[in-house]
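Asks: sequence first, predicted coordinates after that:
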Amino acid sequence: MTVRVGMWSGPRNISTAMMRAWENRPDTVVVDEPFYAAYLARTTGSRGDHPGREDVLAAQPTDPSEVVAGLAAPLPDGIAVQYVKHMTHHLLPEDDLSWARPLRNVLLIRTPDEVVASYLRSREVCEPEDIGILQQGRLLDELGPSGELVPVIDAADFLRDPESYLRWLCDWLGIGFTDRMLAWPSGPRDSDGVWAPHWYDAVWASTGFEPYRPRDVHLDAAGEAVAAACRPAYERLHDARLVLT
């Protein structure tokens, strides 16, 4: 049985650490942000002005339909699970999401105040569309009504108990849990996108999930406006999140 997982996260979340956990399974192949180049090719100004832009454009297909076709290709021998780390801000309003409905989709969320604060430490400007939460609301609406559960996992909940959430996900997917998902060797991976030197320092230094700790967030007026614009969507997602007792 082949299992194809789409993990949909905004930026400045635990998405790359989560990818490490799944890549450490011997039965799993991971794909890192396959729509990044397609997103950059279709955006301009500050939205398209990303570190390493030209390298990303050269490394991946820029046609979304070509990306979708690649994700549906047969998996390597001995591999049963495909885990795709998607960035939801790579979706544009006109994108057709019907290709994603057959996947086992999961939404990975984080409070907008923390996302905006982290984002602005790396880039000078930020708009509501840059942090992916509005797009996650769209995904919940478009992928959920088919009858397939779309779990919503809040990063704060997950980091308080990674093993329980990973066990739940494995059970939901019909695959066995392994302790290998809780710890991994430090350093880069061949599967990391070419943008990794710009964004992955903390993950390269990691050997597992960091314990949850509350963040003391202070936003200026512009940052607060972005967080406020995304807060209603986040609160709806948070209300729908998976809570393990």
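Replies: Sure, I can see it.

Asks: C-alpha from now on. contacts and neighbour counts both.
Replies: Will do.

Asks: and residue 160, how many neighbours?
Replies: 15 (other Cα atoms under 10 Å).

Asks: got the contact list for it?
Replies: For residue 160, the contact set (Cα atoms under 8 Å, 6 or more residues apart in numbering) comprises 211, 212.

Asks: please apply the same query to residue 243.
Replies: Applying Cα under 8 Å, 6+ apart, the residues near residue 243 are residue 157.

Asks: repeat that for residue 128.
Replies: If you count contacts by Cα under 8 Å, 6+ apart, then residue 128 has 134, 226, 227, 229, 230 around it.

Asks: mind running it again at 10 Å?
Replies: Residues near residue 128 by Cα atoms under 10 Å, 6 or more residues apart in numbering: 89, 112, 116, 134-135, 223, 225-231.

Asks: what does residue 172 give?
Replies: So residue 172 contacts 104, 149, 151, 166 (Cα under 10 Å, 6+ apart).

Asks: here's the one I want to compare it with:
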Amino acid sequence: MSRRTINQRRVMLWTIPRSISTAFERCISGLDDVAVIHEPYTTAYYFGPDRQYLQTPFLPVEFGYSYQNIREKLEGEYADKQLVFCKDHAYSLDGRYDKIPQGFTHTILIRAPAKSMSSFYEICTSPILLNYGLLKRVMPEGYAFKQLYELYEHIKTHYGQEPTIIDADDLIEYPEQMVRRYCEAIGVEFKDSMLDWDPTVNVTRTWSSTMKLLQHVGVYEKALRSDGFHASRPKVVDTSALPEDVKDAIKVCQPYYDKLYENRLIPEDRETEV
């Protein structure tokens, strides 16, 4: 384990695709002296030397992103940082819980399956990709929600932690409150700069090469163009026109989401509803 600065915090944010998690990364970047690490396990899962997704042979292998290398990097030296923050998808661990870095506080960001899956479908069918079959090809069985719930249970059982869970809709509707409470949960000081950021700042400099490429196919477009969290009512999604396989995916994901949702940080305005 590396030498650390006094009171340094290390935090993992585990999530599912299309959860506004990259915008949340930008929010965390508003803190001072923070190292933000973007989806290293996802890079390993799709593009690393021991990758599990083998349908991208036209892309070069990211040899620096083996599962072991990632753990060592996350546990490495960040002597000049007060916070080390890593965001990633739970399914990208591929069950390799022995590669979870030690010394981290684990947190979770969820989003309703109807919203995350319809957003995923929207990306898949964009004019750039036009690949209607990506959902089943790219996502594992359980569509990421199953793996996120299983990781949540693993962390509780084997790490003695109760991961802090925040829901994307709560974050959208009550951004200041939820970010403040998240900061309190992970032991860092909230700053107003977390709610507004400069969209011209290049936050992809430290991303893996393949993750940088994905910004050009629309995967991160909204997050990279965003300029902050602005309180608003979450949108209602009409799933009636979605293909049957997307509707089926939503049904598969819903029970896992519901279990995590029950344990989320509840906005103060809604505490009386529980």
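Replies: Received the coordinates, thanks. Everything numeric here is computed off the predicted structure, so don't read it as measured data.

Asks: and the furthest pair within the contacts of residue 172 of structure 1?
Replies: By the measure Cα to Cα, 149 and 166 form the most distant pair in the contacts of residue 172 of structure 1, at 16.3 Å.

Asks: give me the more crowded residue out of the two.
Replies: residue 166 (20 against 14).

Asks: give me the mean distance between the longest helix seen in structure 1 and structure 2.
Replies: Determined from DSSP state H, the single longest helix within structure 1 is helix 221-239. On superposition with structure 2, the mean distance recorded for helix 221-239 of structure 1 (mean Cα distance after the TM-score superposition for structure 1) is 1.1 Å.

Asks: which one (most neighbours) among the contacts of residue 128 of structure 1?
Replies: residue 116 (28 neighbours).

Asks: rewinding a little: helices - which of the contacts of residue 172 of structure 1 land there?
Replies: Using DSSP H, those in helices are residue 166.

Asks: can you tell me the closest non-neighbouring residue to residue 89 of structure 2?
Replies: residue 15 (4.9 Å; Cα to Cα, 6 or more residues apart in numbering).

Asks: ok, residue 15 of structure 1 next?
Replies: Nearest to residue 15 of structure 1 is residue 9, by Cα to Cα, 6+ apart, at 6.3 Å.

Asks: for the one you found, what is the corresponding residue in structure 2?
Replies: Aligned counterpart of residue 9 of structure 1 in structure 2: residue 15 (TM-score structural alignment).

Asks: returning to what we had before: and the residue nearest to residue 89 of structure 2, how far is that from residue 39 of structure 2?
Replies: 10 Å (Cα to Cα, to the nearest Å).

Asks: between those two, tell me which one has more neighbours.
Replies: Shown here are residue 15 of structure 2 and residue 39; by other Cα under 10 Å, residue 15 has more neighbours (25 against 21).

Asks: report the set of residues contacting both of residue 15 and residue 39 of structure 2.
Replies: 87, 88, 89, 90.

Asks: look up how far residue 117 of structure 1 lies from the residue of structure 1 positioned farthest from its centre.
Replies: For structure 1, the residue at maximal distance from the C-alpha centroid (Cα atoms, centre = their mean) is residue 221, at 27.0 Å. Shown here: residue 221 of structure 1 relative to residue 117 of structure 1, a distance of 12 Å by Cα to Cα.

Asks: now swap in residue 106 of structure 1 and tell me
Replies: Distance from residue 106 of structure 1 to residue 117 of structure 1, by Cα to Cα: 24 Å.

Asks: next one: residue 214 of structure 1
Replies: 13 Å.

Asks: repeat for residue 197 of structure 1
Replies: On the measure of Cα to Cα, residue 197 of structure 1 and residue 117 of structure 1 end up 21 Å apart.

Asks: neighbour count for the two, which is higher?
Replies: residue 117 (21 against 13).

Asks: so of the contacts of residue 172 of structure 1, which ones are in strands?
Replies: residue 104 (DSSP state E).

Asks: residue 173 of structure 1: which of the contacts of residue 172 of structure 1 is nearest?
Replies: Of these, the one sitting nearest to residue 173 of structure 1 (Cα to Cα) turns out to be residue 104, at 7.6 Å.

Asks: for the closest residue to that closest one other than its chain neighbours, give me its contacts.
Replies: Computed as Cα to Cα, 6+ apart, the closest residue to residue 104 of structure 1 that is not its neighbour in sequence is residue 5, at 4.8 Å. Going by Cα under 10 Å, 6+ apart, residue 5 of structure 1 touches 30, 81-85, 100, 102-106, 173.

Asks: check these and tell me the two furthest apart.
Replies: 30 and 102 (17.7 Å).

Asks: for those two, indicate the residue with more neighbours.
Replies: residue 30 (20 against 13).

Asks: what sits against the residue mapped onto residue 254 of structure 2 from structure 1?
Replies: Structural alignment (TM-score structural alignment) places residue 254 of structure 2 against residue 231 in structure 1. Contact analysis of residue 231 of structure 1 by Cα under 10 Å, 6+ apart lists 111, 112, 113, 128, 133, 134, 225, 237.

Asks: tell me where structure 1 has strands.
Replies: 3-9, 28-32, 81-87, 104-109, 152-154.

Asks: for residue 179 of structure 1, find the nearest of those strands.
Replies: strand 28-32 (14.2 Å).

Asks: mean distance, the closest one to its aligned residues in structure 2?
Replies: Mean deviation for strand 28-32 of structure 1: 0.6 Å (mean Cα distance after the TM-score superposition for structure 1).

Asks: burial measure for residue 106 of structure 1, as a count.
Replies: Neighbours of residue 106 of structure 1 using other Cα under 10 Å come to 21.

Asks: residues contacting it?
Replies: So residue 106 of structure 1 contacts 5-9, 136, 139-140, 143, 149-153, 169 (Cα under 10 Å, 6+ apart).

Asks: alignment lookup: it to structure 2.
Replies: Residue 106 of structure 1 maps onto residue 107 in structure 2, by TM-score structural alignment.

Asks: for residue 220 of structure 2, see how far away its match is.
Replies: From residue 107 of structure 2 to residue 220 of structure 2 the distance is 21 Å (Cα to Cα).
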